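the following block contains a protein sequence and its predicted model.
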Amino acid sequence: MTPFADPPAFPTLTWPAADGPQSVRWRSEAGVPPPKRVVLADDRTTADSAYRLACEGTALLWHGDFQNARQLLQAMTRRLERKPPKRATSPLDAFNQHRQAQSQRARTLGMLLIPLDADYTIPLRRAPDVRDACTEVYGAPAAHASAVSLRELLGLIGAHEWRKKGVEIPALGERIHPHYGVFSPVRGEYIDLVARTPLPSLQRAFDIGAGTGVLSAVLAKRGVRSIIATEQDPRALACAQENLARLGYADRVEIVHADLFPPGRASLVVCNPPWLPARPASPIEHAIYDHESRMLLGFLNGLAEHLEPGGEGWLILSDFAEHLGLRTRDDLLAAIDRAGLAVAGREDIRPRHPKASDPSDPLHAARAAEVTSLWRLKTR
């Protein structure tokens, strides 16, 4: 790893050295600023020492064996988990504590850093080849060396494997290949709802916030002749385009860059917004948290003017937020009413994911009670 001398136009990580401060490009897909205090660490660094420094806000730039760095990260994780959680007084309190613990975990474990050469090679012993995974996320190699948290790097590696392997979608009889930062359809309940609910028409549909393109693919498989799928995120646009082309639906599904709705009207407008009305802590969390219900309310308030006469809007939403105390059912029904819409019907499904039956999960009570619904909405 060769540091650079001239100040670049991107965030930099700086650490002291015998011949003066050294700097490399800082990478963080979560938008975390570079740590202000950095020390060099290697195979002699103990887990207790690393954990103490990380808790104090000091990052450790690793110069030892890569596999030892992975073991050190696991040891730091075990130390984090030793602290017993506080007793929550309500589901909302449990949710807030859970998010706080997640934030602390990410902050602490994110302090173990790995160097990357300009071509994304890791200049460490027993390091894996991560060049393809890094290129998928960071783009073509740049002219400078960089550093990234080991935790993020492992996430890139995992996402790369998921992208190659794909996620089996029974409703399609095919696999969907998620890109890094695009919500993966590992929870299939909402897909099953779209696959089984009677279609109001086969003429034209809009898929709002297409993500991987999985719902557009399901609609195309069911015979909808023309679909416009919208997305704002460049990674999601590329991901949906790739999946739909591979599945043979590119001639029936148009992918467009748009905030919510495309121009015009459709007989069916489908939207699966993020289910929790809370502020995302990082760009990647935008698929989970819908701050101030922006996407939910934007969909509801714009739906009527984008529906053909007799058409339906399908809102796919979990009641998880209701069980956590983040939103009430009355809030949702009032928003539907204010938008000039009426509920024509509802399809429900229970969760199948492992956390729903895991009593050790801090949000188990809410997860066990969760129901995901497809709300069939029409104009009044």
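Yep, it's here.

from now on I want contacts and neighbour counts done on CA atoms only, so please keep to that.
OK.

break down the chain into its helices, ranges please.
With DSSP state H as the criterion, the chain has helices at 47-55, 66-81, 91-109, 131-138, 150-165, 189-196, 214-221, 234-246, 294-303, 320-324, 329-338, 364-369.

Leu324 against Leu92, yeah?
Yes. At 5.0 Å, Leu324 counts as touching Leu92 under the criterion of CA atoms under 8 Å.

more crowded one of the two?
Taking neighbours as other CA atoms under 10 Å, Leu324 and Leu92 compare with Leu324 leading, 22 against 18.

use this one as the comparison:
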Amino acid sequence: MTDAEKTERSVLVSVTGRAGRLTLNRPRALNALDHTMVRRVDDALAAWEHDPSVRTIVLTGAGERGLCAGGDIRAVHDDARDGDGTASAAFWCDEYHLNARIARYPKPYVAVMDGIVMGGGVGVSAHGGVRIVTERSRIAMPETGIGFVPDVGGTYLLSRAPGELGTHLALTGAHFGAGDAVLCGLADHFVPSAALDILLDDLAALPVDEALARHVRPLPEGELAARREWIDACYRADTVEEIVRRLLAHGDPAAKETAETLLSKSPTALKVTLAAMRRARRLATLEEVLEQEYRVSCHALTAPDLVEGVRAQIIDKDRDPHWSPARLDDVHDADVARFFAPLGTRELGLARPGPAPEETR
């Protein structure tokens, strides 16, 4: 099989009726995104943008397990360990440009977020204009567990969630379902998974609003709203150390369990993520946040925790990462600041500054 054929098969591109269909087609890898897949999706969107016969874009994932488990983190690991980071930086550059294209796409972009949707999967779905979740949806930005930081616009989305819910999700990497995805602004509508095939048929034949009206059902209750009191109180702190202290002292067993979860993550990734979330709140546009995330991602390639985290969680699967530094107290402000340093001629080139967002918390 040629490389071109592999690319064709890893993303299925078709037009059915009025809908352009994009199917991520690596089910054995839970549809994890690689660079060629990102380019294929971007090329299809560029072609359809000015095609009057295509009225709606629909994104799905092949197989029964989920839309997309994220980016090809093994390739990033190998590049950080053995290469010079150029391949990973190029992948992220195209991926983040794709995320921005999806967010600004002039036609309805319907993302079916059924099953597992993590990391890069969030990037190709949650920036869309119409985001469908089901009772099987399990969404997460789990990067701190591999020594990395939420990207693909994740810090933009989560920094705009109510109160400190987004901070909680970004730092812990916790999975959440349909109700919480809508609460936090990462999804719009609930459709039972049994109705998805008929929904896809209707999207090919009808305007999006009419198709949705046939299948959208009341949203299941989530879990985060009931926990918001202690989440807001604890995560409002200015440092990760103080967040952990408040969680341990709160008294709610779930808060203590969350503190233990945080203490298992990369100390550096936790501190950089908190700084990225706070900075993202002050940035007005997705493009500005993606610019920031690109800097952080590129600098992460030269830090030890990304390679070690992927080794422990994905490659060796011993679940015993040896973080460096190993303690929160040993990660200093200067260590965090270097992740946000400008890249000079290697900047992403997306940022379009806008007015500062209104404070809603």
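Thanks, I have it. Please read all numbers here as calculations on a predicted model, not as lab measurements.

superposed, what's their TM-score?
Once superposed, the chains reach a TM-score of 0.28 (TM-score structural alignment, normalised by the length of the second structure), with 177 aligned residues with a CA RMSD of 6.9 Å.

number of nearby residues for Leu116 of the first structure?
Neighbours of Leu116 of the first structure under the rule other CA under 10 Å: 24.

Ile132 of the second structure falls within a helix, correct?
No. Checked against DSSP: H, G, I helix; E, B strand; the rest coil, Ile132 of the second structure lies outside a helix; its state is strand.

and the gap between it and Arg21 of the second structure?
Shown here: Ile132 of the second structure relative to Arg21 of the second structure, a distance of 15 Å by CA to CA, to the nearest Å.

start to end distance for stretch 253-269 of the first structure?
Stretch 253-269 of the first structure has its terminal residues 14 Å apart, counting by CA to CA.

cool, and stretch 118-138 of the second structure?
Stretch 118-138 of the second structure stretches 8 Å from its first residue to its last (CA to CA).

again with stretch 245-257 of the first structure
Length of stretch 245-257 of the first structure, first residue to last, CA to CA: 17 Å.

and of the helices of the first structure, who's closest to Ser23 of the first structure?
helix 150-165 (17.9 Å; CA to CA).

and the closest one, what does it pack against?
Packed against helix 150-165 of the first structure by the contact rule (3 or more CA pairs under 8 Å, 6 or more residues apart in numbering; DSSP states H and E) you find strand 112-116, helix 131-138.

deepest-packed of those, please.
strand 112-116 (a mean of 24; mean count of other CA atoms under 10 Å).

which residues in the stretch 51-200 of the second structure form strands?
Per DSSP state E, counting those that start in this stretch, the stretch 51-200 of the second structure carries strands over the ranges 56-61, 66-68, 109-113, 116-118, 130-133, 138-140, 189-190.

Throw those into JSON lines and include mean neighbour count, thanks.
Formatted as JSON lines, these follow (neighbours: other CA atoms under 10 Å):
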{"stretch": "strand 56-61", "mean neighbour count": "24"}
{"stretch": "strand 66-68", "mean neighbour count": "30"}
{"stretch": "strand 109-113", "mean neighbour count": "26"}
{"stretch": "strand 116-118", "mean neighbour count": "27"}
{"stretch": "strand 130-133", "mean neighbour count": "25"}
{"stretch": "strand 138-140", "mean neighbour count": "25"}
{"stretch": "strand 189-190", "mean neighbour count": "22"}
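
for Asp202 of the second structure, which of those strands is the nearest?
The closest of the strands of the stretch 51-200 of the second structure to Asp202 of the second structure is strand 56-61. By CA to CA, the value is 11.3 Å.

so Ile73 of the second structure touches Val307, yeah?
No. Counting by CA under 8 Å, Ile73 of the second structure stays clear of Val307, with 9.8 Å between them.

these two: which has the busier surroundings?
A direct count of neighbours by other CA under 10 Å for Ile73 of the second structure and Val307 places Val307 higher, at 24 against 20.
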